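1. Structure for this input, please:
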Amino acid sequence: MIEKILVGNRGEIALRVIRAAREMGIQSVAVHSTADADAMHVRMADESVCIGPAPGTQSYLSIPAIIAACEITGAQAIHPGYGFLSENANFVQIVEDHGLTFIGPTAEHIRVMGDKITAKDTMKSLGVPVVPGSDGGVPDVEAALKIGEEFGYPVIIKATAGGGGKGMKVANNADEMKSAFQTARAEGKSNFGNDEVYIEKYLQKPRHIEIQVFGDGKGKAVHLGERDCSLQRRHQKVFEEAPGPAISPEERARIGQTCAEAVARINYIGAGTIEFLYEDGEFYFIEMNTRLQVEHPVTEAIFGVDLVREQIRVAEGLPMSFSQDDLEINGHAIEVRINAERLPNFAPCPGKITQYHAPGGLGVRMDSALYDGYSIPPYYDSLIGKLIVHGRDRPEALARLHRALGELIVDGIDTTIPLFDALLAEPDIQSGDYSIHWLERWLDANMAES
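-> Just a heads-up that it's a prediction; the model follows:
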């Protein structure tokens, strides 16, 4: 059994893992850069090890430093959180080669799902519906133009190794295809070292729906419903809710069962998320994230499960503590991502926190590593907290979110808190009538720089 876990991450997700480990009686080891010496996850862990200078490439992304930290402390397992090395198949292989346990899927599953073309082909073979588009990579502009003619415009060109909105370009006609194709290839090459792209039909008003799956690595898997993550800025999620306000119980059961059966067939282990575009009652696979998602707390809220605890259990070789029949949705949950950013242009805003007060009360959860006097370093992602609320239904969850935002105090820096206050006043948000394009259009109309 695992007695000590090294948490290969920082911030709120590192705290999340440390808390789960402590409840299970497992010791935790925090790793940190020199910039994070006073971070909350370092204070909360049983042990800590400095693994390098401030830049992530020299610390949190340093595989030798993380392996050495395990050897120094005697940690038997590594939980990667999300981001950094969480979906690096080479890292997982090295962890296993050193006789350590990686709390997550296998290197092979990460490798297959990390390449978008291979992932799409794999899911298609497992019976998961996919977006119409090219069969594999598109070699040149001429081939791209033929695909545009075949499926009709608009289409979206995507870098095979892309992510976070990089290497994605929309073409509305043949002329736009020529420049969009070259730009997507260039972005793929510069950001991911791979200029291969593929093309899909661009849906007009889709929602971003993701299905949470969980497997035991031995041929059993379940789904934990869906999350609607359609409110996005530059392909980055800002507001997530579960269950999705546009998904019927019948649709949930159908797509959920399809996903659970797919990951069971490949003996997937641990938490994973299968992401779809949803339009007119149809689901279209776009990618699978082979890790814990930032927005996992909304799923935990409506099902009453601890996904991190479950990740650790199956990594130890234990069976899942629940079956599909045990999983029943209870109420509605919403998460908003609080970033250290200055509106309206969302510029990063690191700095010293002069006052911090987390909201509380029934159905309110604040996942954050902030504290009074903490200085947010400029080297990492601007996410500084996640406010999660749970209610008996969606109206109650929205009301609770409004109340909790009013209690949340983060002084000393600018944050995105005012964005959510404004969004909650919008009729489309109150009714749940929005798509993946809604927020960008709303921002253009309501938050242009003066």
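
2. okay, CA-based contacts and neighbour counts for the rest of this
-> OK.

3. Using the three-state scheme, assign Asp367.
-> With DSSP: H, G, I helix; E, B strand; the rest coil as the basis, Asp367 sits in strand.

4. Find the nearest non-adjacent residue to it, please.
-> Residue nearest to Asp367 in three dimensions, not counting chain neighbours: Lys386, with 5.1 Å by CA to CA, 6 or more residues apart in numbering.

5. Show me what the helix or strand where that neighbour lies is in contact with.
-> In this assignment (DSSP states H and E), Lys386 forms part of strand 383-391. With contact meaning CA atoms under 8 Å, 6 or more residues apart in numbering, strand 383-391 is reached by 11-12, 297-298, 301-302, 331-340, 363-370, 397, 400-401.

6. Name the residues of the helix or strand hosting Leu405 that come out as buried.
-> Using DSSP H and E, Leu405 sits in helix 394-407. Going by neighbour count (16 or more other CA atoms under 10 Å), the buried part of helix 394-407 is 394, 396-398, 400-405.

7. With distance to Ala186 as new columns, can those residues be given to me in JSON lines?
-> Converted to JSON lines, the buried residues of helix 394-407 look like this (distance: CA to CA, whole Å):
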{"residue": "Arg394", "distance to Ala186": "43"}
{"residue": "Glu396", "distance to Ala186": "46"}
{"residue": "Ala397", "distance to Ala186": "43"}
{"residue": "Leu398", "distance to Ala186": "42"}
{"residue": "Arg400", "distance to Ala186": "45"}
{"residue": "Leu401", "distance to Ala186": "41"}
{"residue": "His402", "distance to Ala186": "42"}
{"residue": "Arg403", "distance to Ala186": "45"}
{"residue": "Ala404", "distance to Ala186": "43"}
{"residue": "Leu405", "distance to Ala186": "41"}
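
8. what's around the closest residue to Arg365 other than its chain neighbours, how many residues?
-> In this structure, Arg365 finds its nearest non-sequential neighbour in Ile388, 5.1 Å apart by CA to CA, 6+ apart. Taking other CA atoms under 10 Å as the criterion, the count of residues near Ile388 is 26.

9. same check, this time on Arg254
-> Number of residues near Arg254 (other CA under 10 Å) recorded here: 11.

10. Could you also give me the structure for this next sequence, so I can compare it with the first?
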Amino acid sequence: MGGSDSIFADDVELIKNAEVLEEDYTPETILCRDAALDDFTDVLKPIYKGRPPQNAFLYGDTGVGKTAATKHLRDKLVDDLETKNADLPADEQVTLNVIWINCENFTTGDHKTSSYQVAVGIVNRLRDKGNRITGTGYAPQDVYDIMYSELDDLDGTVLIVLDEVDKIGKDDTLLYELPRSRDMGYLETVRVGVIGISNDYTFRKNLSPKVKDSLCETEIKFPPYDAVELRQILQSRAELALYDDAYTDETIQLVSALAYQEASGSARRAIRLLRGSAEIAEGEGVEQIAETHVRQADKKIEYGNIVESIADQDDEKLYILKALAHLDLVDKTPARTRTIHRAYSRVVRAYNEDSGSEPLTQRGMFNHLSKLVMFGFVHTIDRNKGAGGGQWNEHEFSDDVDPAKVKEAYDERGLDWKRIKTRGVDK
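-> Here you go, the predicted model:
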């Protein structure tokens, strides 16, 4: 291990197979999800038997195995059909096409996804690179017609997986039509099954009854892993990914405990933490992960999660956070609402010089500011000077947020960190 003169090399290596610690790695065996896998297998059985497919809605928090289970069973179904078809005449073989769409990848500039955008994504997934359509310029019905035409050019059964389906929001036209496309006469030759995957169970509750009846034909819940299950999953990954002397049972126990406490039993968080710990230990040139490495990795992941959460906010909230950042940099926080509104207005005008978009009123801005308080990005201080002095609120960043994190979030969104004059000081 080690021995290279490259600046990119470490003196020791603890990771022997980094792919096992990647988010898109699909293990050969899905641990601790027996009940969900049984239910999911029942959903896919009709496809194996050449019968009309079923639809299913998978829900549960981030990192609880929904995507991994879907990929695992998809691969298993494809392999088993290949084996089955080898012994059947051509006219009896079962043809399966799987289309995987992550709805988050089809967000527009205002961070919203529509049925229209996802339909465009399905069309382009089925077309060659030079023949794809753009996300604008077509009437919605034209896009749906193109999509159904492309689907009908396939054979047999089409299984469409809509990962992060909650990103579609209220525009659920596609979620109603796709599962019923054959019955509604949009398709003649193929049969479509739809698997919706969501981190947000409230999305299912807010679906219209007609969509629930079709998409949610079967609902499969993926509960959070408990600490014991996380240890089992981590132990399995560590055996494949790390050298034997790189970790101890105590390492696995600490990583699983932190992931259980801080991320609601997320295996994804636990695996990221294990990898980060190993990389920090490698950087220090030691041959075994220690508690200090796990703690350092945990802080690093938490920092990144906050930046990502900030970047996920809509434009108005980002403008408010930038205004607070400028006020913070010139020691003007905690600040009253009207002070933040003045800074926010300068930010909005700086970022919308071409469009001419105007800032929200102070009341409109305050509604977004209140959400930032609720999300834990901003802290509110109640000032009370008694009967003669009056009452008011002041606002500042919470302990987990600072101007550097807001700037990183802007960078992640591809937004220029413009210089804004705030109360006469340029920062």
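
11. Can you pull the TM-score for these?
-> Put the two chains on top of each other and the TM-score (TM-score structural alignment, normalised by the length of structure 2) is 0.28; 200 aligned residues with a CA RMSD of 7.3 Å.

12. Compute the inter-axis angle for the strand holding Lys386 of structure 1 and helix 394-407.
-> Computed by axes from the mean of the first three to the mean of the last three CA atoms, to 10 degrees, the angle separating strand 383-391 of structure 1 from helix 394-407 equals 140 degrees.

13. could you pull out the strands for the stretch 51-200 of structure 1?
-> Applying DSSP state E, counting those that start in this stretch to the stretch 51-200 of structure 1 gives strands spanning 77-79, 101-102, 155-163, 166-171, 197-201.

14. Dump the ones you listed into TSV; add distance to Leu423 of structure 1 and mean neighbour count as well.
-> What follows is these, written out as TSV (distance: least, CA to CA, whole Å; neighbours: other CA atoms under 10 Å):
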stretch	distance to Leu423 of structure 1	mean neighbour count
strand 77-79	35	24
strand 101-102	39	22
strand 155-163	26	24
strand 166-171	26	22
strand 197-201	30	24
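
15. so which of those gets nearest Tyr278 of structure 1?
-> With respect to Tyr278 of structure 1, and counting by CA to CA, the nearest of those is strand 197-201 at 12.9 Å.

16. which helices and strands sit right next to that closest one?
-> When contacts are defined as 3 or more CA pairs under 8 Å, 6 or more residues apart in numbering; DSSP states H and E, strand 197-201 of structure 1 sits against helix 141-151, strand 155-163, helix 174-192.

17. circling back to that earlier point, and the helix or strand just after the helix holding Leu405 of structure 1, what other elements does it pack with?
-> As assigned by DSSP H and E, the chain's next helix or strand after helix 394-407 of structure 1 is strand 409-411. Applying 3+ CA pairs under 8 Å, 6+ apart, one finds that strand 409-411 of structure 1 makes contact with strand 355-357.

18. Now do stretch 303-311 of structure 2: everything it contacts.
-> 318, 400-401, 405-406, 408-410, 412-413.

19. Please identify the one among those residues that lies nearest to Val143 of structure 2.
-> Distance to Val143 of structure 2, by CA to CA, is smallest for Arg413 among those, at 28.1 Å.

20. Tell me, how many residues neighbour that closest one?
-> Counted with other CA under 10 Å, Arg413 of structure 2 comes out at 14.

21. try Asp163 of structure 2
-> Counted with other CA under 10 Å, residues neighbouring Asp163 of structure 2 total 22.

22. close enough to count as contact, it and Gly196?
-> Yes. At 6.1 Å, Asp163 of structure 2 counts as touching Gly196 under the criterion of CA atoms under 8 Å.

23. mind listing the strands for the stretch 251-400 of structure 2?
-> Taking DSSP E, counting those that start in this stretch, the strands of the stretch 251-400 of structure 2 run over residues 335-336, 378-384, 391-397.

24. Out of those strands, the one nearest Asp426 of structure 2 is which?
-> strand 335-336 (17.5 Å).

25. Spit out the contact partners of the nearest residue in space to Leu324 of structure 2 that is not next to it in sequence.
-> What sits nearest to Leu324 of structure 2 in space, not counting adjacent residues and going by CA to CA, 6+ apart, is Ile340, at 6.6 Å. Ile340 of structure 2 sits next to 320, 323-324, 327 when contact means CA under 8 Å, 6+ apart.

26. With distance to Ala21 of structure 1 as extra columns, can I get the strands of the stretch 51-200 of structure 1 in TSV?
-> Putting the strands of the stretch 51-200 of structure 1 into TSV (distance: least, CA to CA, whole Å) gives the following:
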stretch	distance to Ala21 of structure 1
strand 77-79	10
strand 101-102	15
strand 155-163	30
strand 166-171	35
strand 197-201	41
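
27. Which stretch among these approaches Arg207 of structure 1 most closely?
-> Closest of those to Arg207 of structure 1 is strand 197-201, at 14.7 Å (criterion: CA to CA).

28. Skip ahead from the closest one and say which helix or strand is next.
-> Following strand 197-201 of structure 1 in sequence, per DSSP H and E, is strand 207-216.

29. where do the helices sit along the stretch 251-400 of structure 2?
-> Using DSSP state H, counting those that start in this stretch, the helices of the stretch 251-400 of structure 2 run over residues 267-284, 291-311, 315-329, 337-351, 362-374, 386-389.

30. Counting neighbours, what do you get for Ala387 of structure 2?
-> Neighbours around Ala387 of structure 2, by other CA under 10 Å: 7.
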